[in-house]
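Visitor: Show me the folded form of this:
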Amino acid sequence: MADDLMARITATVQRGQAGERDAAREELESMWAEVEHGGGDDFHRCVIAHFLADLQADQRDELMWDERALAAVRGVSDERAQRFDQSLQVRGFMPSLYLSLADDHRRLGDATSAREFLENAQATSDALGHDPYGELVKGIMGKVRRALAEGSTEPLPDD
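Guide: Got it, this is the predicted structure:
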């Protein structure tokens, strides 16, 4: 099924990843407003919020968008996700969503909440495949775990 909004979201996310962060953030915020006014559903909300979080300059804003992504995923079914991509299962979203929140709380100095979200990410990590995406998320889990152990609130290293 063609999903024009997801095509726009994907193109915008790619622009942001290519370095056009401000333009991508503005476009995704516009799409968020569109979805909030009936132009989309919880799947769109989840994806937009998840990627908008990564484009924020302020850590509290990043946390807000990650919380919105987690709230929206509760309204997404596997059937809905699979209308976009047959391979998707909502459970597969959860490790990344929880991990984002763990890192947000860690960077804001709330180690207790960070550990709780990290535990949730770990508990759902069996949904990750043995593919580059799954390995990426698992690798970031390790980085967040180490940063928590060190008491660091600094951004994670890119290495």
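Visitor: use CA for all of it now, contacts and neighbours both
Guide: OK.
Visitor: Could you check how far Thr124 is from Val13?
Guide: Distance of Thr124 to Val13, given as Cα to Cα, to the nearest Å: 25 Å.
Visitor: Between the two, point out the one with more neighbours.
Guide: Neighbour tally, Thr124 and Val13, criterion other Cα atoms under 10 Å: the higher count belongs to Val13, 23 against 17.
Visitor: Is that one within a helix or a strand, and which one?
Guide: Using DSSP states H and E, the element containing Val13 is helix 4-17.
Visitor: and the next helix or strand after that helix with helix 4-17, angle?
Guide: Going down the chain from helix 4-17, the next helix or strand is helix 21-34, by DSSP H and E. Taking axes from the mean of the first three to the mean of the last three Cα atoms, to 10 degrees, one finds helix 21-34 and helix 4-17 inclined to each other by 160 degrees.
Visitor: what sits against the most centrally placed residue in the chain?
Guide: Centroid-nearest residue in the chain: His50, 3.4 Å away (criterion: Cα atoms, centre = their mean). Neighbour list for His50: 65-66, 68-69, 97 [criterion: Cα atoms under 8 Å, 6 or more residues apart in numbering].
Visitor: Try it again at 7 Å.
Guide: 65-66, 69 (Cα atoms under 7 Å, 6 or more residues apart in numbering).
Visitor: To compare against the first, here's the next sequence to fold:
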Amino acid sequence: MAGDDGKCAVVEQRPEAEPEDGVPTRLGQAIMLHRAGDREEARNRLAALWQELGPRGDAFHRCALAHYLAGTQDDLRDALDWDLRALAAAEGFVTERPARARPAAAPAGGAPAGGAGPRHPLAALRAFFPALHLNLAADYAGLDRPADAHAQLRRARASVRALADGEHRRRLTAAILRLELRIEGAPGASR
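Guide: From the prediction side, this is the model:
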């Protein structure tokens, strides 16, 4: 769901069976801490989980972790670094096309079209790309890098077109437009 700052968050869908490593549970606990206002503890737990996974950890988990770590940063440059890591992990995952499916986080808006239940992470990550690009655009806009922000908005717009029509797509499309208006300094655009 897009916030006033143009950033998007992903709502985790509960898998039927928890993976053995417990990463989704621990990620969810840290997210709940952040949403409850304990930004520092959430950041500490997410950073510890990031270190535990390491550079060869599951790319889907790394993408989700980096995405949420970006949201816990106090410095916009640090948020940008984490958002770039999230995008790199997602792009690497899509490129590698893993052989086995695992339960996945669903984009904001709940379950995938066609009913509840886990989805293959590849499909979830493809649905996640518009939010990743939107977050990067918001970072660049906040760092007064409008050319980079516009480039990410173009990528967000292109990837949102691949989503099925629905509430998630409409929210992302509206968030893209709001951020574009904010970057352009349009009257009435929230800052």
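Visitor: before we move on, back to that, in which helix or strand would I find the corresponding residue of structure 2 for the residue nearest to the centre of structure 1?
Guide: Using TM-score structural alignment as the criterion, His50 of structure 1 maps onto His67 of structure 2. If you go by DSSP H and E, His67 of structure 2 is part of helix 59-71.
Visitor: who's in contact with the following helix or strand past that helix?
Guide: Sequence order places helix 76-96 as the next helix or strand after helix 59-71 of structure 2, per DSSP H and E. Helix 76-96 of structure 2 has contacts (Cα under 7 Å, 6+ apart) with 59-60, 62-64, 66-67, 69-71, 73, 122, 125, 132, 135-136, 139.
Visitor: got the angle between helix 76-96 of structure 2 and helix 59-71?
Guide: 170 degrees.
Visitor: Same question for helix 76-96 of structure 2: list its buried residues.
Guide: 76, 78-91, 93-94 (16 or more other Cα atoms under 10 Å).
Visitor: go on, stretch 21-41 of structure 1?
Guide: 21, 24-25, 27-28, 31-32, 35, 40.
Visitor: how about these in TSV, adding distance to Gly142 of structure 1?
Guide: Supplementary listing: the buried residues of stretch 21-41 of structure 1 in TSV, determined by distance: Cα to Cα, whole Å:
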residue	distance to Gly142 of structure 1
Arg21	26
Ala24	29
Arg25	28
Glu27	32
Leu28	29
Met31	33
Trp32	31
Val35	34
Gly40	35
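Visitor: The helix holding Val13 of structure 1 - contacts with which helices or strands?
Guide: For helix 4-17 of structure 1, the packing partners by 3 or more Cα pairs under 7 Å, 6 or more residues apart in numbering; DSSP states H and E come out as helix 21-34.
Visitor: The helix it packs on: average distance to aligned residues in structure 2?
Guide: When structure 2 is overlaid, helix 21-34 of structure 1 sits 0.6 Å from its aligned residues on average, using mean Cα distance after the TM-score superposition for structure 1.
Visitor: Contacts for that helix next, please.
Guide: With Cα under 7 Å, 6+ apart, helix 21-34 of structure 1 has contacts from 9, 12-13, 15-16, 45, 48, 52, 55.
Visitor: Pick out the most distant pair among these.
Guide: Arg15 and Arg45 (18.8 Å; Cα to Cα).
Visitor: the more surrounded of those two?
Guide: Ranked by neighbour count (other Cα under 10 Å), Arg15 of structure 1 and Arg45 place Arg45 first, with 24 against 16.
Visitor: So for the more buried one, what's the nearest residue that isn't a sequence neighbour?
Guide: Nearest residue to Arg45 of structure 1, sequence neighbours excluded (Cα to Cα, 6 or more residues apart in numbering): Ala72, at 6.0 Å.
Visitor: which residue in structure 2 lines up with that neighbour?
Guide: Aligned partner of Ala72 of structure 1 by TM-score structural alignment: Ala89.
Visitor: quick one: its match from His34 of structure 2, how far?
Guide: 22 Å.
Visitor: which helix in structure 1 runs the most residues?
Guide: Determined from DSSP state H, the single longest helix within structure 1 is helix 132-150.
Visitor: So which bits of that helix are buried?
Guide: So for helix 132-150 of structure 1, counting by 16+ other Cα under 10 Å, buried means 134, 137-138, 140-141, 143-145, 147-148.
Visitor: quick check, distance from that helix to the centre of its chain.
Guide: 14 Å (Cα atoms, centre = their mean, to the nearest Å).
Visitor: That one vs structure 2, mean deviation?
Guide: With mean Cα distance after the TM-score superposition for structure 1, helix 132-150 of structure 1 averages 1.8 Å from its match.
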